[in-house]
Structures are given as structure tokens and as C-alpha cells.
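Q: Give me a 3D structure for the following:
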Amino acid sequence: MEQKPIIRVMLVDDHPVVREGLRAMIESQPDMQVVGECENGKDAIASFHTLRPEIILLDLKLPDMDGIQVIEVIRESVPDARIIVLTTYVGDVQARRALRAGAKGYLLKASLRRDLRDSIRAVHAGGIKVQSEVATDLARHEAAEHLTQRELEVLALIASGLSNKLVADRLGIREDTVKAHVTSILNKLKANDRTHAVTIALQRGFLEL
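A: Prediction:
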């Protein structure tokens, strides 16, 4: 029988236990090999250029930089780099950002035992693999309006418990302007009130706990 080529994989996650589990799942396969492990974004970028793995498994939540920044930096120099995001975030916002940055896969950590190995093979073969739950969220919110950067700033301050006046003071804008932003946020998120808007924003990934 013809032997399949070995898929060389690099792991990027700041939790050693997670990396250990990923390594065990991958190296149980005859056609896969872990060639490197990194615990932060800067090391991941440097190691990618040294090791040139065919697949990168990347956590979005890294201690030194946003995982999406890592995708952008790597793909700026190597546009065909194949990166699969591994995350605990179900919401559509982070998934859309990651895919726009160039990720070729987006998987939830809770179901890696079911989907990881087939996803690595699919992405290695040139495909795109997005978990079904995430794909459903992406489709559901495809036509939704996106929040502006200023609206995200207002929403984050509201989530921290600040009143409109304190938000205005913090951002150096008028309270009436904050009220207008809040109205826009409620409309875009189809929220009933400020608390509901924060809940929706957390669920969709506009905000992180």
C-alpha cells in the first residue's frame, strides 16, 4: 500500500495540558506528526518560519497577543499558511474575524475528539473546516449590522457597570452622544435594554468575560 505523506503540525496554546492532549490525539495517527509547540503568539510566529509546519493549531486566547493578530502576521509573509483555530468561543463574531484573517478552520475545543483529526486532513487537502455549530451562528447573523469601534468601546464600558455619564467622561464625549451610541447598539443587537445588549454581546463574541 502507498504510504500517506506525514502532515506536520505545530501546536499553539498557553496551557500545557491542552497541548499534551492535542499531541496525544495527533500522534496516534500514522499520517500526522507534531513538529513544535508554542505557548504564546511571538514564539508561534518565529517557530512557524523555522519549522514551516503544514498545519498550525492556534488558540485565539494567548497571553501576549490576540490569536487573530498571529494569523494576520503569519499570512502576510506566507499567504498559503494553513491555520486551524481552536477556541472555547461559540459566537459568530470571533469566528468571522478569524476566517477573514485567513484561518482555514474553526473548531470548538469541547468537540476536538470528534472533529480534530478529520479537520486537519481536510484543511491539509486544501479545504475549509468550520464546526457545524459555528457555521450555524455565522449564517444566522450574516445580515446583522456590525458594531463600530466606538460602539464597542461604549458597550465594554457599559458591561463594566458604568452609567452613560461615566462612559462619556471616560471617552471624552458628550452624554447625549453616548445615549445615541447606546440606542444604535440596542437596535443593531435587537436588545431590549443595556443588560440584554451585554448578554447578547457576550454570547456572540463582541465582548469577552
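
Q: Going by C-alpha atoms from here, please, whenever you check contacts or count neighbours.
A: Will do.

Q: Show me where the protein has its strands.
A: Shown for the chain, the strands assigned by DSSP state E span residues 7-12, 32-38, 55-59, 83-87, 105-108, 129-130.

Q: Tell me which residues touch the residue nearest to Ile55 when sequence neighbours are not counted, please.
A: Distances taken as CA to CA, 6 or more residues apart in numbering place Val9 nearest to Ile55, at 4.8 Å, with adjacent residues excluded. Contacts for Val9 (CA atoms under 8 Å, 6 or more residues apart in numbering) come out as 32-36, 53-57.

Q: Could you also give me the structure for this second sequence? I'd like to compare it with the first:
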Amino acid sequence: MDPTAPTLILIVDDHEVVRDGLIATLSSDERRVIGVATGEEALESVHRERPAAVIVDLRLPGMSGHDLIASLRKEHPELRIVVLSTHLSERSVRASYEAGADVYVAKSAGSEELRTALTGVLQGHIREESPADLVQRLRGGTPLSPQLTPQQERVLSLAAQGATDKEVAHTLHISESTVRFHMQRAKELLGARSKTQVIAEAIRRELITPDSP
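A: Coordinates of the predicted model:
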């Protein structure tokens, strides 16, 4: 293996927009990030590509995230495994750790929490935190997710379905410049740099869903 080659990270999430957002957020000169949609694809990709770390969503078609983690841990004990989930409960965290995950990140915690967790496991620093402590830390203090306005939510929800600015403007009876204004404000609130990233971030924080009307 070329020691100068970028570290390979695998994303396992069945929402394409979330995968694309994570790839854009986490990719750098030091990291190459690829994505797959199912647990079966992940098993094949890990065997073929030999990534350093895998980021796993717990809700996957065909195979649960916990089953995938257990299989990956058994077949590739050196692999670093990060859970990225909408669920934040002691039961979910404990089941993930028991399956073999190294660290658990709630999607509502945002990109910085994920980047910190990923960097830590890649450097061999596994966070010593009980399920109860992790849930308390992520739920305590200030709200984890900024609040979007109803119009910003509508704009992002339509964009997540693939609507263009013109189509969003027509549906909401506003101008295209107003659509772009709401999109820009949402980017600023969620710390995103692109349309794809802001949609992915909004979905991860459960501010919108991909199939929102």
C-alpha cells in the first residue's frame, strides 16, 4: 500500500443526497471518500477497497446497520467503524457498541462532531464514553440544530426532491432570487458550502426528510 495515498473512507447510507453531502464534507487531500447504499454493497466494497474506516447509518435496506457492523468487525477487525444515526438512545448506542462500533455520532450533532469522531478513530483514539453519558452530552446544553424558518424548510424539501430554483419558485409562488436567498441563509445556518451539502445536513439533522411534500 502506498503510504502517500489518501486514506480511504467508506460511507454506507441509502440516501443519495446524504452520501453526496458526506463525501463533499469529508473529502480532502488526505482523505478519499466513496459511498454505497446497502450493507451488501458495503461488505463487497470493504473486501475490495480495504478502507481505513466505514461510516454506517443504522437504517439500511436489506441488512440492518447493527448486522453490518457485526459482520465487518468479524471479517475486518482492524477496520474503524463510526455509526452515524438519527437515533439517539442508550439502547441504540449500546447495541452499536456491542456489535463492534468504535464511536457513535448522532446525525443531529452536525458535521464537526462527525469530523472529530472520524479523526479520532483514525488516529487510534477511541472515545471512552458510556451510552448514557453520550446521550446526555448530545442532548444537554444548547440545542444541537439551528432552527430553519418554515419557508427555508419548504425550499430545502423541494430541492431535496430534485426541483430546480425555477420550479421551487413556481411551486411556492416566490421569485427565484428569493429562493436563492433562503438557500443561502440555510447554508449559513447549517455551515454548508453547497446546495448538496445543505440538503444533506438538513436531512441528517432531521430538519427535513427526502420525501417531504
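
Q: TM-score for these two?
A: Overlay of the two chains. TM-score (TM-score structural alignment, normalised by the length of structure 1): 0.58; 135 aligned residues with a CA RMSD of 2.5 Å.

Q: distance of the residue nearest to Ile55 of structure 1 from Val198 of structure 1?
A: 37 Å (CA to CA, to the nearest Å).

Q: can you check Thr183 of structure 1 too?
A: 13 Å.

Q: Comparing those two, which residue is more hemmed in?
A: Set side by side, Thr183 of structure 1 and Val198 show more neighbours around Val198, with 22 against 14, by other CA atoms under 10 Å.

Q: Nearest spatial neighbour of the more buried one, chain-adjacent residues omitted?
A: Excluding the flanking residues, the one nearest Val198 of structure 1 by CA to CA, 6+ apart is Ala159, at 5.9 Å.

Q: Count residues in the vicinity of that neighbour, would you?
A: By the other CA under 10 Å criterion, the neighbourhood of Ala159 of structure 1 contains 19 residues.

Q: Return the distance of it relative to Thr88 of structure 1.
A: If you measure Ala159 of structure 1 against Thr88 of structure 1 using CA to CA, the figure is 21 Å.

Q: Kindly report the same for His124 of structure 1.
A: Noted for His124 of structure 1: a distance of 23 Å to Thr88 of structure 1, by CA to CA.

Q: What of Asp14 of structure 1?
A: For Asp14 of structure 1, the distance to Thr88 of structure 1 under the criterion CA to CA works out to 14 Å.

Q: Compare the two and say which one has the larger neighbour count.
A: Relative neighbour count places Asp14 above the other of Asp14 of structure 1 and Thr88, with 19 against 13, counting by other CA under 10 Å.

Q: if I pick Thr195 of structure 1, what's in contact with it?
A: By CA under 8 Å, 6+ apart, the residues touching Thr195 of structure 1 are Ala159.

Q: now His15 of structure 2
A: Contacts here follow CA under 8 Å, 6+ apart; on that basis His15 of structure 2 touches Ala37.

Q: List the buried residues in stretch 77-89 of structure 2.
A: When neighbours are counted by 16 or more other CA atoms under 10 Å, the buried residues of stretch 77-89 of structure 2 are found to be 79-89.

Q: Pipe those into CSV and attach distance to Leu189 of structure 2 per row.
A: Shown next, in CSV, are those (distance: CA to CA, whole Å):
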residue, distance to Leu189 of structure 2
Leu79, 34
Arg80, 31
Ile81, 29
Val82, 25
Val83, 24
Leu84, 21
Ser85, 21
Thr86, 19
His87, 22
Leu88, 22
Ser89, 26
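
Q: show me what contacts His87 of structure 2?
A: The contact partners of His87 of structure 2, by CA under 8 Å, 6+ apart, come to Ala106.

Q: To which residue of structure 1 is it aligned?
A: By TM-score structural alignment, His87 of structure 2 lines up with Tyr89 in structure 1.

Q: What's the separation between its match and Ala98 of structure 1?
A: With the distance defined as CA to CA, Tyr89 of structure 1 ends up 12 Å from Ala98 of structure 1.

Q: aligned partner of Thr183 of structure 1 in structure 2?
A: Counting by TM-score structural alignment, Thr183 of structure 1 lines up with no residue in structure 2.

Q: What separation is there between Thr183 of structure 1 and Ile45 of structure 1?
A: As for Thr183 of structure 1, its distance to Ile45 of structure 1 is 41 Å (criterion: CA to CA).

Q: Buried ones in stretch 125-140 of structure 1, by neighbour count?
A: Neighbour-count burial for stretch 125-140 of structure 1, with 16+ other CA under 10 Å as criterion, is recorded at 128-131, 134-135, 137-138.

Q: Tell me if I'm right that Arg96 of structure 1 and Ala135 touch.
A: No. If you go by CA atoms under 8 Å, Arg96 of structure 1 and Ala135 don't touch, sitting 9.8 Å apart.

Q: can you redo the strands of structure 1 as a markdown table with distance to Leu116 of structure 1?
A: Listed next are those as a markdown table, based on distance: least, CA to CA, whole Å:
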| stretch | distance to Leu116 of structure 1 |
| --- | --- |
| strand 7-12 | 12 |
| strand 32-38 | 12 |
| strand 55-59 | 10 |
| strand 83-87 | 9 |
| strand 105-108 | 8 |
| strand 129-130 | 10 |
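
Q: Compare these and give me the one nearest Ile71 of structure 1.
A: Comparing these by their distance to Ile71 of structure 1 (CA to CA), the top pick is strand 83-87, with 7.3 Å.

Q: Show me what the closest one is packed against.
A: Using 3 or more CA pairs under 8 Å, 6 or more residues apart in numbering; DSSP states H and E as the contact definition, the elements that strand 83-87 of structure 1 packs against are strand 55-59, strand 105-108.

Q: Quick one: average offset of it versus structure 2, please.
A: Taken over the aligned residues, the distance from strand 83-87 of structure 1 to structure 2 averages 0.3 Å (mean CA distance after the TM-score superposition for structure 1).
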